[in-house]
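A.B. asks: requesting a structural model of the entry that follows:
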Amino acid sequence: MTGMIVTARHGRPNVDRSVKITAREYGRWWANYDLTGLAPDQEPPQSLIDIASNAEVVLCSTMPRAIETADAVVDSARIVPRDSLFVEAPLPPPPFFPDWIKLTPTTWGVISRTFWFLGYAPKGCESHRKARKRVKAVADRLVAEVESSGGDVLLCAHGYLNWMIHRVLIKRGWELVEHRGGNDYWSHRAYRKKEKVRSRAARPRRASMAAE
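C.D. replies: As a prediction, the model looks like this:
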């Protein structure tokens, strides 16, 4: 039986989501979010610690919040490789919003993700189409790690990216065998390759009773 692929979302970052900001200010807020690590009170759940201790491979993105999450779940027992392939899908500030409209970062995030999903990507920003292509490469990497290691592989990454990975793995015949925490911080999904069901051998046809 092949090992599992487990994708985990990072812990809660040390940022304030209660502020009211403009769309342009959201761009700066998101840039700071990408540079921020976890809040001081964050501790990984025992379920993720157990998964990490049993995994043959643990990987993470190059974002501080993912790096600190990976370090926390392995408890300094190993060095976790980092790769920009696993960074979150971008959230460019939405266009066409006047500065008198102020919303929380969470609300702007939903609006921004919708615009981005529909094709909006300013210069220098990864488009939804390019992100989908990258996620296929992520799935390729995770499957290859499982096949080469023969054991479980844990990826500490990001909420929306993990959701995109989920869709690709399901299409490729991987089955979701565990899902804890929804899409909240420290949540995870575990997948195992579906075993092919052998078809019954065709029964031999009865010899014809009629003489030729």
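
A.B. asks: hey, let's count contacts and neighbours off CA atoms from now on
C.D. replies: Fine.

A.B. asks: centroid residue for this protein?
C.D. replies: Nearest to the geometric centre of the chain sits residue 162, at 1.8 Å (C-alpha atoms, centre = their mean).

A.B. asks: how about stretch 156-170: buried residues?
C.D. replies: 156, 157, 158, 159, 161, 162, 164, 165, 166, 168, 169 (16 or more other C-alpha atoms under 10 Å).

A.B. asks: which of the residues you listed sits closest to residue 4?
C.D. replies: The shortest approach to residue 4 among the buried residues of stretch 156-170 belongs to residue 169, at 11.5 Å (C-alpha to C-alpha).

A.B. asks: same for the top helix by length along the chain, what does it pack against?
C.D. replies: Determined from DSSP state H, the single longest helix within the chain is helix 128-149. Counting contacts by 3 or more C-alpha pairs under 8 Å, 6 or more residues apart in numbering; DSSP states H and E, helix 128-149 packs against strand 5-9, strand 153-157, helix 159-171.

A.B. asks: now with 7 Å?
C.D. replies: Other helices and strands packing on helix 128-149, by 3 or more C-alpha pairs under 7 Å, 6 or more residues apart in numbering; DSSP states H and E, are helix 159-171.

A.B. asks: now do the helix it packs on against strand 153-157, angle only.
C.D. replies: Here helix 159-171 runs at 150 degrees with respect to strand 153-157, directions being taken by axes from the mean of the first three to the mean of the last three C-alpha atoms, to 10 degrees.

A.B. asks: please generate a structure for the following sequence too, so the two can be compared:
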Amino acid sequence: MIGRIITARHGRPDLSRDVKITAREYGDWWARYDESGLAPGEAPPENLVELAANAKTVISSTLPRAIETASMATKGAREVPADSIYVEAPLPPPPFPDFVKLQPAHWGVLSRLWWVLGHAPDGVESNQDAWQRVAKIAKNLEAHAEHGDVLLCAHGYLNWMIGRHLRKDGWTCTEHHGGHHYWSWRIYEPPGVKNEVRAHAAAE
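C.D. replies: Below you'll find the model as predicted:
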């Protein structure tokens, strides 16, 4: 029987958001964010630990915060392969003048909007290319799910993109926890599962 696909967002990274910076400085801040691990005292919710324990496969992004999240979710009890295909969609800072200073969270929203609208400097993955990467990710996850539940420890926006693609492929999000915050997760059931459950219930 085909397993479920579970996507989880990493825990809170060890980098303060309580600063006001320029767009240029946000580029440096985001680079440090990618290099940082989890903040001291971070711990996964027990329901995620249970999902990891029951998953046939657990994989992660190659960024430190995702690797540490996978290690905590599995309690270090298994090898967790990491692959750069699962890293977050890029957030190139928008072309704002230096007199504009905002907190990183606000720059993140503006950067994502500009990127979706086509802002991708040389060497930065475009929105269109990211969707092509997501299509490959979905195929990877669906292949893993042929052998049982698969848990991916990755990133907020990328997980949202993966979810959209899986739903187009007929998968259904049946459970979720934590919204889109740190340590949040979603479970996707394979196509036809809901219909099979209804048919079984009707036959009883």
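
A.B. asks: quantify their similarity with the TM-score.
C.D. replies: In this superposition the chains share a TM-score of 0.94, using TM-score structural alignment, normalised by the length of structure 2; 195 aligned residues with a C-alpha RMSD of 1.1 Å.

A.B. asks: residues in structure 2 aligned with stretch 26-38 of structure 1?
C.D. replies: On structure 2, the counterpart of stretch 26-38 of structure 1 by TM-score structural alignment is residues 26-38.

A.B. asks: in the matching stretch, which residues are buried?
C.D. replies: For stretch 26-38 of structure 2, burial by neighbour count (16+ other C-alpha under 10 Å) applies to 26, 27, 29, 30, 33, 34, 36, 37, 38.

A.B. asks: also stretch 90-100 of structure 2?
C.D. replies: If you call a residue buried by 16+ other C-alpha under 10 Å, then stretch 90-100 of structure 2 has these buried ones: 90, 91, 92, 93, 94.

A.B. asks: so what's the second one up against?
C.D. replies: Contacts were defined as C-alpha atoms under 7 Å, 6 or more residues apart in numbering; by that measure residue 91 of structure 2 touches 108, 111, 112, 115.

A.B. asks: mind listing which of those are in helices?
C.D. replies: Per DSSP H, the contacts of residue 91 of structure 2 map to helices at 108, 111, 112, 115.

A.B. asks: structure 2: helices as residue ranges?
C.D. replies: Taking DSSP H to define them, one finds helices in structure 2 at 23-35, 46-54, 64-73, 104-116, 127-145, 156-168, 193-203.

A.B. asks: for the longest one, give me every contacting residue.
C.D. replies: So the one you mean is helix 127-145 of structure 2. Residues outside helix 127-145 of structure 2 that contact it (C-alpha under 7 Å, 6+ apart): 2-5, 89, 115-116, 118, 150, 161-162, 165-166.

A.B. asks: could you do the shortest one as well?
C.D. replies: Residues from elsewhere that reach helix 46-54 of structure 2 (C-alpha under 7 Å, 6+ apart): 58, 73, 74, 151.

A.B. asks: tilt between it and helix 64-73?
C.D. replies: Going by the same axes, to 10 degrees, helix 46-54 of structure 2 makes 80 degrees with helix 64-73.

A.B. asks: mind reading off the mean deviation between helix 46-54 of structure 2 and structure 1?
C.D. replies: Superposed on structure 1, helix 46-54 of structure 2 shows a mean distance to its aligned partners of 0.3 Å (mean C-alpha distance after the TM-score superposition for structure 1).

A.B. asks: quick check: angle from that helix to strand 5-9?
C.D. replies: Relative orientation of helix 46-54 of structure 2 and strand 5-9, computed by the same axes, to 10 degrees: 130 degrees.

A.B. asks: what sits against the residue nearest to residue 83 of structure 1 when sequence neighbours are not counted?
C.D. replies: Distances taken as C-alpha to C-alpha, 6 or more residues apart in numbering place residue 61 nearest to residue 83 of structure 1, at 5.0 Å, with adjacent residues excluded. Contact analysis of residue 61 of structure 1 by C-alpha under 7 Å, 6+ apart lists 67, 82, 83, 84, 85, 86, 87, 156, 157.

A.B. asks: next one: residue 190 of structure 2
C.D. replies: Under the criterion of C-alpha under 7 Å, 6+ apart, the neighbours of residue 190 of structure 2 are 2, 4, 170, 171, 172.

A.B. asks: show me which pair in the buried residues of stretch 156-170 of structure 1 is furthest apart.
C.D. replies: 156 and 168, at 17.2 Å, using C-alpha to C-alpha across the buried residues of stretch 156-170 of structure 1.

A.B. asks: ok, back up a step: would you list the contacts of residue 91 of structure 2 in CSV and tack on distance to residue 126 of structure 2 and neighbour count?
C.D. replies: Below are those laid out as CSV (distance: C-alpha to C-alpha, whole Å; neighbours: other C-alpha atoms under 10 Å):
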residue, distance to residue 126 of structure 2, neighbour count
108, 16, 19
111, 12, 23
112, 11, 21
115, 7, 22
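
A.B. asks: could you export those as JSON lines, including distance to residue 196 of structure 2?
C.D. replies: Shown next, in JSON lines, are those (distance: C-alpha to C-alpha, whole Å):
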{"residue": "108", "distance to residue 196 of structure 2": "41"}
{"residue": "111", "distance to residue 196 of structure 2": "43"}
{"residue": "112", "distance to residue 196 of structure 2": "39"}
{"residue": "115", "distance to residue 196 of structure 2": "40"}
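
A.B. asks: tell me which of these is nearest to residue 183 of structure 2?
C.D. replies: Using C-alpha to C-alpha, those come closest to residue 183 of structure 2 at residue 108, 18.8 Å.
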